[in-house]
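3D, please:
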Amino acid sequence: MSADLPKTFRDALDIRARQALAHWGVADQQPELLKYRENAVFRVHLADGRPAALRLHRAGYHGEAALRSELQWMAALGDGGLAVPRPIAAMDGRLLVTLPSEEDFAAQHADVIAWVDGEPLGESGRPLSHSPERQVEIFSALGATMAEMHNLADRWTPPAGFWRAAWDKEGLIGERPLWGRFWDCAGLSAAQATQLSALRRDLQQRLATLPTPAKDFGLIHADLVRENVLVDAAAVKLIDFDDAGYGFRLFDVATALLKNRREPAYEAIEAALISGYRGRRALTNEALAALPLFLVLRSLTYIGWFAARPELPGARERVLRYADEALALARELGLA
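Here you go, the predicted model:
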C-alpha cells in the first residue's frame, strides 16, 4: 500500500521518520517504509546496527495511554518468554515520544520496537503455501503460543494507568463498536442493512447467554490474522499488537481460524490449533460450542473497518463483499 503514496508525501514521511529517529540518536539513515495503514511502519537500524521497526502512529487513532499500555504489555509478554516485538527506549528513557504538528502532519506519537525475524504465515485472499503437514505443525504451535499469551496475561498485574479498549459485547455489537457500526454503515445495500441489523440483535442475545466456560475474558491480541503470525523453523512469533485489548479468548481463536476456512486442510488446521491451545490452557467442548458465534462476530468487524476507510483501494467493494460473506457464514453456521 505504501507504493500508492504520492512521492511528495513519501518524501515528507521520510523526513518525519528521521525526525522521530533523532530521539533514538539514529536520524542519519534512510528509513525503509514497509507499511502505511493505521501506522507508518519503517525498517530502521539502531546505533549498534541491529534492525528495528519505527512506528509513526496515526494521529487520533489511539491515545497516549493506550499506546504506552500496548508497549508495556509487549514488554511483559517478552519477559514471559514469548517471541514478540519488544519496545526500545529512546535516549531519554521514554518508550513513546510525541512529534509536534507540522505542515504535512498532525501531532502524533512514535515508538521503536525490536525487529522480529520470520516470514508471515500467509496473505489474506491467497492460499497457504505450506504443505498440509507443515500447516498442522504451524497451527499447533500457534495454538500453544496463543494459550501461553493468555496465561501470561492472567498472571500479569498491569501498571497504574494501563488502558486498552475492550472487545466485549459493546465493543463488538453495541451502539458504537470498536471497528464501526457494521449494520448501518455507508456502502451497504438496503437488504444487507436489514439482514445485518436482524443478525446483530440475535447475536446480542447469544452473547448475553454464553455458557460460563466460553466467557474466558482478559487481555487478547485481537488480530491474529496470517500477516501477524511470523513463522520460522523453530517457532511462531506474534506481531502487531495495535488492536490488543480486553476480550473473549475465543475471539483470538476465531480470528486465527476465520480466513483459513476455505483452505483444503481446514479441518486439520482447526484441530491442530485447538489441540495446541489445550496443551497449555483449558478449553472445554462446552466453550468450543460457542466458536461459531465468535467466527461470525469476527467476520462482522471487517465491514465497519473498511466502511470507515473509504480512501483505501476497493473499500466500497470490500464492504459489500464482507457483508455478504458474514451473512453467508452466519447461515452456514446456523446463526441466521
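
okay, CA-based contacts and neighbour counts for the rest of this
Noted.

ok now do Ala27, which residues does it touch?
Contacts for Ala27 (CA atoms under 8 Å, 6 or more residues apart in numbering) come out as 18-21.

The closest residue to Thr212 other than its chain neighbours in helix, strand or coil?
Distance criterion CA to CA, 6 or more residues apart in numbering; nearest residue to Thr212, sequence neighbours excluded, is Ala287 at 7.7 Å. Under DSSP: H, G, I helix; E, B strand; the rest coil, the three-state class of Ala287 is helix.

wait, Ala287 sits on Phe248?
No - with contact defined as CA atoms under 8 Å, Ala287 does not count as touching Phe248 (11.1 Å).

Next, show the common contact partners of these two.
In contact with both Ala287 and Phe248: 214-215, using CA under 8 Å, 6+ apart.

Name the residue in those two with the higher neighbour count.
Between Ala287 and Phe248, counted using other CA atoms under 10 Å, Phe248 has the larger neighbour count: 21 against 17.

center of the protein, which residue is that?
Nearest to the mean C-alpha position of the chain, by CA atoms, centre = their mean, lies Asp223 at 2.5 Å.

Who are the contact partners of it?
Neighbours of Asp223 in contact, by CA under 8 Å, 6+ apart: 240-241, 243-244, 252, 255-256.

And the helices in the protein?
Here the chain has its helices, by DSSP state H, at 7-21, 64-79, 132-155, 169-173, 190-208, 249-258, 266-278, 285-288, 291-307, 315-332.

quick one more, to check against the first:
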Amino acid sequence: MLADTIPLQVLLRHLDQLANSSLQLWAVPEGAQARLINVSENATYLVEAGDFRSILRVHRPAYHSRRGIEQELAWSQALAADNMVLTPPPIIGRNGALVQKGHHPDLPEPRFMVMFAFAPGRQPDENEDLAAPFERLGAIAARTHIHSQGWQKPTPLERLHWDAEAVFGPQANWGDWRDAPNVTPEIRAVLEKAEALICRRLAAFGKGPDRFGLVHADMRLANLLIEGETTRLIDFDDCGLGWFLYDFATGISFMEDHPQVPVLRQAWVRGYRSVRPLSEAEEVEIDTFVMLRRMALLAWIGSHIEAPEPQAMAPHFAAGTAKLAQAYIEGFA
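Below you'll find the model as predicted:
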C-alpha cells in the first residue's frame, strides 16, 4: 500500500468510500456494503447484502498493470478449470471485464479492482498442528508447478520476478532490507554474509525449466482457506516467475523460526513428492529459499511500515532474521 504518501487512516477512509461507491460496477444486490477486512499490498473488503457475500480487492497503485492483473486471473482460472487447485473465481463486472477501475477525488491515482466469489473455510493458525495441511499444500504446490510448465503463458508476461535480483538488486520489489527497522550494524554484517551465500548458491542451483517458472509466490497461511480436509488457495496477486521451491518458503512466511517448521517441511516435501519429483539436491536447497524469502520479508516490513502488520513485527524481526541467517551460514559451512 505504501506507494501512497497519505496517512494510513486517511487513505483507508478514502478507500472505504471508493470501495462502496464502486460496487455498482458489478451486479451485486442493492444495498450491498463493503467492509475492510485486510490491508497489506492491497485493501481487501468483504461485500455483504443479505445472503450475498463476495470479496473485493482494491489494488495499490503502480504495483501491477491492468494486463498483469488479467494474467494473474487467467492463470488462477486455468488452474481451477484444470482441477489443479480450488480457488474462488473472479466475478465479471457489468461491462464484461474482470478488472475494473475506480476513482476517488482525494486519491491521486485511480485504483484497479477485482471482485471474487466468497469461499468457505478458515485461515489456519501457526500454533495449531499444521502437518496435515502442509502435506496437502505440498501437493497443491506441485500441481501448480506442473501446470506452470505446460501452460501457454501470455506474451509479454507482465508479472513480478522473485529471484535474487528481485530481492537484493537496486530495484528490489520491496526495497532494500538494510532500510528495515532495527537493522543494527551487527545485524547488517550477518545478513550481508547470508545474502552473499544465498546468491552464490542460487547461481549454482540455476534457473532450469524444471526448477524455475510461474509460481504463486505467496502460499502463506493468510492465503489458505481450510474446510475439513479441503484446502483452497487464494490471492495470486504476487504470482510471477521464480523458483518452484520458493513456494515452500512463502508457506512459512513470518513463522520461519517456529518450532514446528521442521515437521512442516517434511510434510510439505512428502506431499510434493506424491505429485511431482523432488531430488535430494533440491530438498537440501530449501534452506536457501527460506532465507531468501525471510530477507524479502524484512525489506517488506521496512517499505510497508505504516500498515498494522509490519508495525507489529518490526521490533524483533531484524534480530530474528539475523539469528536464522547465522544458522543458515553455519549449516553450509
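
a markdown table for the contacts of Asp223 of the first structure, including distance to Arg55 of the first structure?
Shown next, in a markdown table, are the contacts of Asp223 of the first structure (distance: CA to CA, whole Å):
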| residue | distance to Arg55 of the first structure |
| --- | --- |
| Asp240 | 11 |
| Phe241 | 12 |
| Asp243 | 14 |
| Ala244 | 16 |
| Asp252 | 24 |
| Thr255 | 24 |
| Ala256 | 24 |
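
what does the residue nearest to Thr212 of the first structure align to in the second structure?
Here Ala287 of the first structure is matched to Glu282 in the second structure, going by TM-score structural alignment.

Same check on Leu95 of the first structure?
Aligning on TM-score structural alignment places Leu95 of the first structure opposite Leu98 in the second structure.

Quick check: closest non-adjacent residue to its match.
What sits nearest to Leu98 of the second structure in space, not counting adjacent residues and going by CA to CA, 6+ apart, is Ile92, at 4.7 Å.

That neighbour reaches Gln100, doesn't it?
No - Ile92 of the second structure lies out of contact with Gln100 (CA under 8 Å); the separation is 9.1 Å.

Which one's more surrounded, the two?
Gln100 (20 against 17).

Distance check, the more buried one against Asp238 of the second structure.
19 Å (CA to CA, to the nearest Å).

Please tabulate the helices of the first structure in CSV and include distance to Asn39 of the first structure as additional columns.
Below are the helices of the first structure laid out as CSV (distance: least, CA to CA, whole Å):
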stretch, distance to Asn39 of the first structure
helix 7-21, 12
helix 64-79, 12
helix 132-155, 24
helix 169-173, 21
helix 190-208, 30
helix 249-258, 21
helix 266-278, 29
helix 285-288, 34
helix 291-307, 15
helix 315-332, 18
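
how about stretch 205-216 of the second structure: buried residues?
Residues of stretch 205-216 of the second structure classed as buried: 211-216 (neighbour count, 16 or more other CA atoms under 10 Å).

So which of these sit within strands?
Those of those mapping onto strands are 212-215, per DSSP state E.

Of the helices of the first structure, which is nearest Asp117 of the first structure?
Asp117 of the first structure sits nearest to helix 64-79 of all these, at 14.6 Å, using CA to CA.

Where does that closest one end up in the second structure?
The aligned range for helix 64-79 of the first structure is 66-81, by TM-score structural alignment.

in the superposed pair, what's the mean gap between the matching stretch and the first structure?
Following superposition, stretch 66-81 of the second structure is found to deviate from the first structure by 1.5 Å on average (mean CA distance after the TM-score superposition for the first structure).

neighbouring contacts of that stretch?
For stretch 66-81 of the second structure, the surrounding residues in contact (CA under 8 Å, 6+ apart) are 85-87, 89-90, 98-99, 112, 144, 147, 154, 157-159, 236-237, 239.

same check, this time on stretch 260-276 of the first structure
Counting by CA under 8 Å, 6+ apart, 127-128, 132, 135-137, 139-144, 257, 283 sit against stretch 260-276 of the first structure.

just how off-centre is that stretch within its chain?
Relative to its chain's centre, stretch 260-276 of the first structure lies at 20 Å (CA atoms, centre = their mean, to the nearest Å).

buried stuff in it?
Buried residues in stretch 260-276 of the first structure (16+ other CA under 10 Å): 260, 265-266, 268-270, 272-276.

about what we covered before: closest to Arg316 of the first structure out of the contacts of stretch 260-276 of the first structure?
Pro127 (23.7 Å).

How many neighbouring residues does the closest one have?
13.

Contact partners for it?
Residues near Pro127 of the first structure by CA under 8 Å, 6+ apart: Glu263.

rewinding a little: need the buried residues of stretch 260-276 of the first structure in a markdown table (columns: distance to Phe9 of the first structure).
A markdown table is the format used below for those (distance: CA to CA, whole Å):
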| residue | distance to Phe9 of the first structure |
| --- | --- |
| Asn260 | 36 |
| Ala265 | 43 |
| Tyr266 | 42 |
| Ala268 | 45 |
| Ile269 | 42 |
| Glu270 | 43 |
| Ala272 | 45 |
| Leu273 | 42 |
| Ile274 | 45 |
| Ser275 | 47 |
| Gly276 | 45 |
